[in-house]
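Participant: here is my input, please return the structure:
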Amino acid sequence: MSVLDFLRPAPYVEEIQDEDLVKKNYKYWRLRTFYAMYVGYALYYLTRKSVTFALPALQGDLGLDKFELGLLGTILSLLYGASKFLSGILGDKSNPRYFMSIGLILTGVFNILFGFSSAWWAFAIFWGLNGWFQGWGWPGCAKLLTHWYSHSERGRWWSVWNTSHNLGGALIPLLVAGCAAQFGWRFALFVPGVVCILGGVFLINRLRDTPQSLGLPPIERFRADYPDPSRQQKETQQLSAKEILWEYVLTNKYIWILALAYFFVGLIRTAVNDWSMFYLVEVKNYTLVESGICVTWFEVGGFLGSLAAGWAPDVLFKGKRIPVIVLCTLFIASLMFGFQVLPGSLLVIDSLFLFFFGFFIFGPQMLIGMVPAELSHKKAA
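Facilitator: I've put the predicted structure just below:
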């Protein structure tokens, strides 16, 4: 059996005819699938941002300059972005149970190897490989969310799942900064690495593929919930990966517009996320632990912002998601200006700014990630 055979989607099995059993199984598997991918994606974040909060200690120990440290972040981001695209194509034709789990285990392995290294070239290799396998988390979650939750409810489920970023992100500053302060920066890589290897084993145990692989009907039929009648026929067609990629992704102009929007929102998020720790330590003169507390509020704001972004379009804008994205980006621009000109070092004020950064950044990020999945074919999610 090859690796690709191992990753193939689970085959459909004979559909269960007992309606009561179908309802019982759907209730069980939807909950189990959700909490597993929620925990799994939160753990991905532990190994994606572990170095960010160990950087001040790492720099002091090894004497690397900021250009070298920033280049590590660039390498991770470039390979992560490339992986999200290419792994997304592979993920469409893979079993998320194994795809997501293997990716998480390997990110843990490369975090540990990074912690054992001291040369910049070794950092670059291991952090680049970490970035590549970070891209194995999102495709599995997108596939599970579109196969287990129907159109009319998906916004709420998606917004709650999106807070997994923030759970992981809120734990990182406290866990990593604490480890770095007490035991050195290497332990700030070892601990998240071990946790994520164990988390990958947990995902293999908890996750399954599509409802049909468990003898359940498609979610749209189970909940009688298709976004429009014409789509029901389209989404039951068997299409090749090439047909899905060309017809529903590469030639879809809305996907490209949203990709550009995601780039700019991601640029701001990465700048705040990756460099706020350095900024608070060097410009505001906070300790590692104080800076970690400040940055935790960025994730708390993101948690609440994601929930609000899932609720607002349905309640305030009649299901339209774009107005919410535009409003949030306007607030982000105001916050960027205010944070730069704010004088002094007040822990409460800086924490408040980071809270609102998170609130208005993670909302549009969640929506921009969700809208393409709804505009495209279900199997291209």
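
Participant: only C-alpha atoms for contact and neighbour calcs from this point on.
Facilitator: OK.

Participant: elements contacting the helix or strand where Leu198 lies?
Facilitator: Using DSSP states H and E, the element containing Leu198 is helix 187-206. In terms of contacts (3 or more Cα pairs under 8 Å, 6 or more residues apart in numbering; DSSP states H and E), helix 187-206 is packed against helix 19-48, helix 50-62, helix 96-115, helix 164-183.

Participant: quick one, which of the ones you listed is nearest to His151?
Facilitator: helix 19-48 (14.6 Å; Cα to Cα).

Participant: how about that closest one: buried residues?
Facilitator: When burial is assessed from 16 or more other Cα atoms under 10 Å, helix 19-48 yields the following buried residues: 22, 25-26, 29-30, 33-34, 36-48.

Participant: and it, what does it pack against?
Facilitator: helix 96-115, helix 120-134, helix 137-148, helix 164-183, helix 187-206.

Participant: centre of the chain to that helix, how far?
Facilitator: Between the centre of helix 19-48 and the centre of its host chain there is 15 Å, according to Cα atoms, centre = their mean, to the nearest Å.

Participant: stretch 43-53 too?
Facilitator: 11 Å.

Participant: quick one: contacts of it?
Facilitator: 104, 107-108, 111, 130-131, 134, 137, 165, 168-169, 171-173, 176-177, 188-189, 192-193, 195-196, 199, 274-275, 277, 292 (Cα atoms under 8 Å, 6 or more residues apart in numbering).

Participant: in ChimeraX, how would I select just the buried ones from these?
Facilitator: Here is the ChimeraX command that selects only those of those that count as buried (16+ other Cα under 10 Å):
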select :104,107,108,111,130,131,134,137,165,168,169,171,172,173,176,177,188,189,192,193,195,196,199,274,277,292
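
Participant: burial measure for Phe357, as a count.
Facilitator: Neighbours of Phe357 under the rule other Cα atoms under 10 Å: 29.

Participant: also the one 10 residues further on?
Facilitator: For Leu367, the tally of surrounding residues (other Cα under 10 Å) stands at 24.

Participant: hang on, it packs against Lys320?
Facilitator: No - judged on Cα atoms under 8 Å, Leu367 makes no contact with Lys320 at a distance of 10.3 Å.

Participant: pull out the buried residues from the one helix or strand Thr74 maps to.
Facilitator: If you go by DSSP H and E, Thr74 is part of helix 66-92. Residues of helix 66-92 classed as buried: 69, 72-77, 79-81, 83-84, 87-92 (neighbour count, 16+ other Cα under 10 Å).

Participant: could you do stretch 192-211 as well?
Facilitator: Within stretch 192-211, judged by 16+ other Cα under 10 Å, the buried ones are 192-197, 199-200, 203-204, 206-211.

Participant: hmm, Val300 is touching Asn166, no?
Facilitator: Yes - counting by Cα under 8 Å, Val300 sits close enough to Asn166 to count as a contact (6.5 Å).

Participant: second chain to compare with the first, below:
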Amino acid sequence: MTPNSDIPPSEINTWCDWAPFDGSDADTLLGTLDSAFLFAYALAMFASGFIAERINLRYFLSLGMLLSGVFCYLFGVARTYNIHDFTYLMFVQASAGIFQTTGWPGVVTVVGNWFGKSKRGLIYGLWNSHTSIGNILGSLIAGEYVETDWSLSFIIPAFIIGAFGFVIFLFLVVRPTDVGCLPPDNGNQRLTRPYRVLENRVANVETPSGDSSDTDDTEILIGEQEVQRRISERSYLLTRDRQQEPEKAIGFMGACRIPGVVEFSLCLFFSKLVSYTFLYWLPLYVKNSTAMGAMLSADFSTLFDVGGIVGAILAGVVSDYTGMSATTCVSMLFLASPMMFVYLKLGSYSFAVNMILLMIVGVLVNGPYALITTAVSAELGTHSSLGGNSKALATVTAIIDGTGSIGAAVGPLLAGYLKNYGWQSVFYMLMISDALALILLLRLVQQELTQWKHRRQVRRE
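Facilitator: Here you go, the predicted structure:
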């Protein structure tokens, strides 16, 4: 199809000739599709966490991935079968958003089941890098086919997620006790205590001459075998008890009453607002503020996600070392606002400066967002106030991420409106959102600092 004469020459390479996106309202229609996906995702997330606590997560995750692939495929075949109905595209986008909510609460729960609390921040930080890697790969796959056959930008990812959904169905083990292993948080205690008791018993065995003496190497080996037998027996009993007396899943209001859930949820609303506004609008900003073309701007913007990988790991490591997750988030949020201002003023100075500043902003913006949606959610989902009940992790994760996803839907919409007043207005909105996210955690920071001072005082005594 020949481009309209109304299209500026500078936009010929990025102009769309596919109805209904070939008119002057193309940006509005595309923004509506984005909003349909994001709002459907945000609202469905709350229900997703509720369901995840009550069914087998292997089925839940694999079915969610397969259906996500189906609706991604259905969007792509709109080009193949010449489907131009905007209602159809809206329905497919919203459905994709709904089924993609199965991933986050389900997988956070599975990772929490297997790794427990030891080095939780680092483990979740490494795991969370998949979001940034996925963004990068998605951008590269879409960019590869966008000018030749854009349907493949959806069809290929659809087959990828569908294939891995089948792998999850075949091989995922939801919790260690399903295969006779001990839960990670109880492993050290259950290994150490039987061994000490057994060691004391065999250390006073009478020798054939009637004298009491220390046991020899053979008797120690027998003791270790007995320890392993007892471990296996306890693991079996633990699994049996869980099957006979299933834990009751926590409700929505019960999860909200866990200390810290409301604060971190509202903080994530603003943190995710900032992160997703960068995700959706950064390529256009780079294109408008530099001499880069549309495709190069899209590739260049992935540096923000590269910084996000580093930020997620860094936030997790600092949180593990200090034991103060709220303080870690506030520290990064405190630095993020001035760095966004610096990027706004100096980002167009040179290619190298833009690249460095963009990665730093990615570290500071995505670090708190990644920590809250993973390690913090897992920590609150296994809070001491639950009395050991592990059937709250998915619900808590869904509440926190669902609230954050509403912010992710609102941010790009606000940016689209404020862009008409200049990019400076968009960045000021992001800096204000960042400051609000920081303020919402100040009470928790005060509590963490008080506890830290108390621990130091106890150590000195």
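
Participant: which parts of the stretch 201-350 of structure 2 are helices?
Facilitator: With DSSP state H, counting those that start in this stretch as the criterion, the stretch 201-350 of structure 2 has helices at 217-244, 252-256, 261-289, 294-300, 303-322, 325-346.

Participant: which elements pack onto the longest one?
Facilitator: Looking back up the chat, that one is helix 261-289 of structure 2. helix 294-300, helix 351-371, helix 393-418, helix 423-440.

Participant: specify the angle between the helix holding Leu198 of structure 1 and helix 19-48 in degrees.
Facilitator: 160 degrees (axes from the mean of the first three to the mean of the last three Cα atoms, to 10 degrees).

Participant: corresponding residues in structure 2 for the helix or strand just after helix 187-206 of structure 1?
Facilitator: Where DSSP H and E defines the elements, the next helix or strand beyond helix 187-206 of structure 1 is helix 219-223. Under TM-score structural alignment, helix 219-223 of structure 1 corresponds to residues 184-188 of structure 2.

Participant: save the helices and strands packed on helix 187-206 of structure 1 as JSON lines, and put in distance to Thr236 of structure 1 too.
Facilitator: JSON lines is the format used below for those (distance: least, Cα to Cα, whole Å):
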{"stretch": "helix 19-48", "distance to Thr236 of structure 1": "20"}
{"stretch": "helix 50-62", "distance to Thr236 of structure 1": "42"}
{"stretch": "helix 96-115", "distance to Thr236 of structure 1": "20"}
{"stretch": "helix 164-183", "distance to Thr236 of structure 1": "31"}
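
Participant: so for Trp121 of structure 1, which of those helices sits nearest?
Facilitator: helix 96-115 (10.5 Å).

Participant: where in structure 2 does that closest one fall?
Facilitator: Helix 96-115 of structure 1 maps onto residues 57-76 of structure 2, going by TM-score structural alignment.

Participant: give me the mean deviation of that stretch from structure 1.
Facilitator: By mean Cα distance after the TM-score superposition for structure 1, the fitted stretch 57-76 of structure 2 averages 1.5 Å away from its aligned residues in structure 1.

Participant: now do that stretch: everything it contacts.
Facilitator: By Cα under 8 Å, 6+ apart, stretch 57-76 of structure 2 touches 52, 89, 92-93, 95-97, 99-103, 106-107, 110, 150-155, 157-169, 172-174.

Participant: mind checking how far that stretch is from the chain centre?
Facilitator: 18 Å.

Participant: next: stretch 188-197 of structure 1.
Facilitator: That offset, for stretch 188-197 of structure 1, works out to 18 Å (Cα atoms, centre = their mean).

Participant: what do you get for stretch 376-385 of structure 2?
Facilitator: Relative to its chain's centre, stretch 376-385 of structure 2 lies at 16 Å (Cα atoms, centre = their mean).

Participant: next one: stretch 64-80 of structure 2
Facilitator: 23 Å.

Participant: same check, this time on stretch 74-94 of structure 2
Facilitator: 28 Å.

Participant: how long is that stretch end to end?
Facilitator: One end of stretch 74-94 of structure 2 to the other measures 12 Å (Cα to Cα, to the nearest Å).

Participant: list the buried ones in that stretch?
Facilitator: For stretch 74-94 of structure 2, by 16+ other Cα under 10 Å, it's Leu74, Phe75, Gly76, Val77, Ile83, Leu89, Met90, Phe91, Val92, Gln93, Ala94.

Participant: same deal with stretch 331-348 of structure 1?
Facilitator: So stretch 331-348 of structure 1, judged by 16+ other Cα under 10 Å, has buried residues Ile332, Leu335.

Participant: could you list the buried residues of the match of helix 219-223 of structure 1?
Facilitator: Those would be Pro184, for stretch 184-188 of structure 2 by 16+ other Cα under 10 Å.

Participant: next one: stretch 45-65 of structure 1
Facilitator: Here stretch 45-65 of structure 1 shows 45-58 as buried, counting by 16+ other Cα under 10 Å.

Participant: just stretch 434-445 of structure 2 next, same as before
Facilitator: In stretch 434-445 of structure 2, counting by 16+ other Cα under 10 Å, buried: Asp434, Ala435, Leu436, Ala437, Leu438, Ile439, Leu440, Leu441, Leu444, Val445.

Participant: how much space separates the last one from Glu379 of structure 2?
Facilitator: I take that to be Val445 of structure 2. 16 Å.

Participant: likewise the fifth one?
Facilitator: Remark: distance between Leu438 of structure 2 and Glu379 of structure 2 (Cα to Cα) = 20 Å.

Participant: same check, this time on the fourth one
Facilitator: Per Cα to Cα, Ala437 of structure 2 is found 19 Å from Glu379 of structure 2.

Participant: just the third one next, same as before
Facilitator: Shown here: Leu436 of structure 2 relative to Glu379 of structure 2, a distance of 23 Å by Cα to Cα.

Participant: over to the second one?
Facilitator: Remark: distance between Ala435 of structure 2 and Glu379 of structure 2 (Cα to Cα) = 24 Å.

Participant: what lines up with Trp311 of structure 1 in structure 2?
Facilitator: With TM-score structural alignment as the criterion, Trp311 of structure 1 pairs with Val317.
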